[in-house]
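Student: Provided below are the primary sequence and the corresponding predicted coordinates.
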Amino acid sequence: MKFPGQRKSKHYFPVHARDPLLSQNKPQKKLARPHIIGIDQTLVDIEARVDEEFVERYELSKGHSLVIDDEKAEQLYRELKDNQLISHEFAGGTIGNTLHNYSVLADDKSILLGVMCQDIEIGSYAYRYLCNTSSRMDLNHLQPINGPIGRCFTLISDDGERTFAINDGMMNHLRPENISEKIFEKASALVISAYLVRCQNGEPMLDATMKAIEYAKKHDVPVVLTLGTKFVIEGNVQWWRDFLQEHVSVVAMNEEEGEALTGEKDPLLASDKALEWVDLVLCTAGPVGLYMAGYTEDSVKRQTSLPLLPGEIPEFNMYEFSRPMEKAKCRKPIKVYSHISPYMGGPEKIKNTNGAGDGALSALLHDMSANRYHRDNVPKSSKHANEFLTYSSFSQVCKYSNRVSYEVLMQHSPRLSRGLPEREDSLEEAYWER
């Protein structure tokens, strides 16, 4: 596993290197290799340039989103392919994007649970999904289906207007019996989205998701939920609050989703409110930047050396050099907050906003997994005197998530094609490595 950030200290890394202070005759044990697990609605984003007659012929509403059936979706796709109108085909799905980016950043394994076409034609959308997915993602647990996965068509007219046609296919047909308990034994996190638990019409995705949550709790694996869209939350706010409190350790959201969930427009206050139900919050707020909120043990809190920030909670980043913990594992829990402005003020030209939040979450997951990896292989390290959720502090995770979001905004695809450039050590990293 690649660890988040470049560190000068060689005391901890690599964990498999022989320590000259220890006996060289001592046998070297095999390294434990944790991974993360995600459940997703497997779909492909298909972008094409068409004229208005095309939009009208398929009875779509220009500039809006409509759900279309399998037959119409297949007919539309074939016409786009035959006339070479497709400009981009990207693997999509919020969890799929997150797992892919995690595997690119960590250079390590993630496991995707979902469905995939049993028969894949070369050049088809299902083929494109596999081509756009990191080889570090384990797809062996996908459930084969006799039908299409999800497709989201973005049809761009000559005037630049975007019309969306969405076909679910069989992406919500993952069955509970296809969830293997064994893969949860060494997992660092289970990642799900709000879309999964709101599936209806007799589709088995909800049951499959709840089965995965059951296994995660059994093996003490943190459950991470990304809210996805404010419209899903607005329909039943109290249901979501109860769901978070009962099942979720970490929630990722943007400022609109945070307002829908908590009623607080300010992202800092929304993050603070969400701590009533979860242990750790990651909140992206567009041009305002990125916030984190969570808990740590009072006796191990670390005061920041960075400037104290004003806000609805005065000097809220006072202890941002602390590391997150689950509230229930703190003897005397205190709330900790951190914030960072967009990296370099944000890209000069934003090519794609889709997936920036997923990128930020993948960085947080990388840090959580690095913590599990280090804890399993160096259990007596002073870094694990308490049961922390992440390897790095609130502040450092903010920096990392912010940097990954920037990379996603700079490219057309929501999926990273490479890791990040090497980053310089911070004073805080040197502090933790002492």
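Tutor: Looks like it arrived, so ask away.

Student: contacts, neighbours, all on C-alpha from now
Tutor: Noted.

Student: burial count for the spatially closest residue to residue 194 that is not a sequence neighbour?
Tutor: Among residues not flanking residue 194 along the chain, residue 227 sits closest, at 4.9 Å (C-alpha to C-alpha, 6 or more residues apart in numbering). For residue 227, the count of nearby residues is 22 (other C-alpha atoms under 10 Å).

Student: Distance of residue 227 relative to residue 32?
Tutor: 31 Å (C-alpha to C-alpha, to the nearest Å).

Student: for residue 355, same thing?
Tutor: Going from residue 355 to residue 32 by C-alpha to C-alpha gives 30 Å.

Student: Second structure for comparison follows:
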Amino acid sequence: MSAHRFDVLGLGNAIVDVIAPVDDEFLVEADVHKGSMQLVDQERAQRLYDAMGATTIVSGGSAANTIAGLSSLGGKGAFVGKVAADEAGRAFAHDIRAAGVHFSTLPASEGPSTARCLILVTPDGQRTMNTFLGACQNLTSADIDAEEVSSAKVLYLEGYLWDPPAAKQAFKTASGIAHAAGREVALTLSDVFCVDRHQQEFLGLMRDGFIDIVFANESELHALYQTADFATAVAALRRENVLAAITRSEKGAVIVRGDETWEVPAAPIENLVDTTGAGDLFAAGFLAGYTRSQPLDYCARLGALAASEIIQHFGARPETELARLADQSLYLREHSRAAEGA
């Protein structure tokens, strides 16, 4: 096994997020399903944008958010994702590099513009996403740098990449390179509607050995095993040869590996603003701990702490240095005290 340059390399959609607060009536009038992520064409994206009113624009993309969070926790991260050679693409590249993340994917010189995700946030903090994939769909196996993939401890794959066929092949190519180098591969299921589209294929990825670590929220797990009962879904998950981290919003998180289970409470918050990126940042914290060989329940607490920061403001990139937040966290110290008393 070669020496590692990165703790985690993320492969995902490079997206600029456009965020606006709206009421539930707006969602009805716009004919969108609350809490969902749906793909839209450029014309539909423009109509929604025109109706949104005042917006906040930040670089996003699920795996990119995770790697930015990892960097904020002091980890060494890299990201692979396709943008166009346009203003939004240059903004994305600038922002992710400014976050301390290695990003060397060449922009597309022709074809559709850089991807945008229009995020409608209702007063309860729930987000409804409308995504124009644009240049994201141009990601191919040619964009995979074998040396970069093989020098990361963990390859982190975004479930949304399973939609565009060329990106799906890039996903498989990168997984093969990582395993050949003795590395681990993680998959985030991304979205319940994404799981609905690809349920059998996602199960196949686990059962065929493409995936070692799975991240999901409770709804995604239910969709994966087509059951409304959490215990039934977890029992099915135990039979897969994976390490799984399941987030349950205010109920905390459950880590499952074979017959072993770790449950951790949610980190406390003062004000819920926007749940965009909560799962992405949970994965960031978990992987930051995991790549430092921390106990799995501590990894989950670090993930929950990172998620708690992100849901208290708009946007899915940290506004507070997460490493400093972790150093000051009573929530993390609770784990240390419990571990000392065990």
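Tutor: Everything's here; your move. Owing to the predicted nature of the structure, the values given are computational and were not obtained by experimental measurement.

Student: TM-score, when you put one on top of the other?
Tutor: Overlay of the two chains. TM-score (TM-score structural alignment, normalised by the length of the second structure): 0.81; 324 aligned residues with a C-alpha RMSD of 3.5 Å.

Student: burial measure for residue 52 of the second structure, as a count.
Tutor: Neighbour count of residue 52 of the second structure, defined by other C-alpha under 10 Å: 17.

Student: Quick check: chain neighbours aside, which residue is closest to it?
Tutor: Spatial nearest neighbour of residue 52 of the second structure, excluding adjacent residues (C-alpha to C-alpha, 6+ apart): residue 20 at 6.3 Å.

Student: what helix or strand is the equivalent of residue 360 of the first structure over in the second structure on?
Tutor: In the second structure, the residue matched to residue 360 of the first structure (TM-score structural alignment) is residue 282. According to DSSP states H and E, residue 282 of the second structure maps onto helix 278-290.

Student: does the residue mapped onto residue 78 of the second structure from the first structure count as helix, strand or coil?
Tutor: In the first structure, residue 78 of the second structure lines up with residue 111, judged by TM-score structural alignment. Recorded secondary structure, residue 111 of the first structure: strand (DSSP: H, G, I helix; E, B strand; the rest coil).

Student: Check residue 7 of the second structure too.
Tutor: Per three-state DSSP, residue 7 of the second structure ends up strand.

Student: Run through the neighbouring helices and strands of whichever strand or helix holds the residue nearest to residue 52 of the second structure.
Tutor: Assigned by DSSP H and E, residue 20 of the second structure belongs to strand 15-21. Other helices and strands packing on strand 15-21 of the second structure, by 3 or more C-alpha pairs under 8 Å, 6 or more residues apart in numbering; DSSP states H and E, are strand 56-60, helix 87-98, strand 115-121.

Student: with the first structure superposed, average distance for that strand?
Tutor: Compared with the first structure after the fit, strand 15-21 of the second structure shows a mean deviation of 2.7 Å (mean C-alpha distance after the TM-score superposition for the first structure).

Student: Provide the contact partners of whichever helix or strand comes after that strand at residue level.
Tutor: Remark: after strand 15-21 of the second structure, the chain's next helix or strand is helix 24-30, criterion DSSP H and E. Under the criterion C-alpha atoms under 8 Å, 6 or more residues apart in numbering, residues 33, 34, 48, 122 lie in contact with helix 24-30 of the second structure.

Student: how about a cut-off of 7 Å?
Tutor: The contact list for helix 24-30 of the second structure (C-alpha atoms under 7 Å, 6 or more residues apart in numbering) reads 34, 122.

Student: cool, and stretch 202-222 of the second structure?
Tutor: 175, 184-189, 191-192, 195, 228, 230, 233, 240, 242-248.

Student: What about these, which are in helices?
Tutor: Secondary structure from DSSP state H places 175, 192, 195, 230, 233 of the contacts of stretch 202-222 of the second structure in helices.

Student: Now distance to residue 223 of the second structure and neighbour count too, for those, in JSON lines please.
Tutor: Output for these, formatted as JSON lines (distance: C-alpha to C-alpha, whole Å; neighbours: other C-alpha atoms under 10 Å):
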{"residue": "175", "distance to residue 223 of the second structure": "24", "neighbour count": "24"}
{"residue": "192", "distance to residue 223 of the second structure": "6", "neighbour count": "22"}
{"residue": "195", "distance to residue 223 of the second structure": "6", "neighbour count": "25"}
{"residue": "230", "distance to residue 223 of the second structure": "11", "neighbour count": "14"}
{"residue": "233", "distance to residue 223 of the second structure": "9", "neighbour count": "18"}
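
Student: Just the terminal-to-terminal distance for stretch 67-84 of the second structure.
Tutor: Using C-alpha to C-alpha, the two ends of stretch 67-84 of the second structure sit 20 Å apart.

Student: What are the buried residues along it?
Tutor: For stretch 67-84 of the second structure, a neighbour-count test (16 or more other C-alpha atoms under 10 Å) marks 67-73, 75-84 as buried.

Student: now swap in stretch 129-140 of the first structure and tell me
Tutor: By 16+ other C-alpha under 10 Å, the buried positions in stretch 129-140 of the first structure come out as 129, 132, 133, 134, 135, 136, 137, 138, 139.

Student: what angle sits between the helix or strand that contains residue 309 of the second structure and helix 278-290?
Tutor: According to DSSP H and E, residue 309 of the second structure maps onto helix 296-310. Helix 296-310 of the second structure runs at 140 degrees relative to helix 278-290, counting by axes from the mean of the first three to the mean of the last three C-alpha atoms, to 10 degrees.

Student: just checking, what packs against the strand or helix carrying residue 372 of the first structure?
Tutor: Per DSSP H and E, residue 372 of the first structure falls inside helix 356-377. In terms of contacts (3 or more C-alpha pairs under 7 Å, 6 or more residues apart in numbering; DSSP states H and E), helix 356-377 of the first structure is packed against helix 94-106, strand 187-193, helix 394-409.

Student: which one of the ones you listed is the most hemmed in?
Tutor: Mean neighbours per residue, mean count of other C-alpha atoms under 10 Å, is largest over these for helix 94-106, with a mean of 28.

Student: by contact count, what packs against that helix?
Tutor: Packing partners of helix 94-106 of the first structure (3+ C-alpha pairs under 7 Å, 6+ apart): strand 35-39, strand 187-193, helix 356-377.

Student: Turn these into CSV, including distance to residue 166 of the first structure.
Tutor: Output for these, formatted as CSV (distance: least, C-alpha to C-alpha, whole Å):
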stretch, distance to residue 166 of the first structure
strand 35-39, 20
strand 187-193, 18
helix 356-377, 20
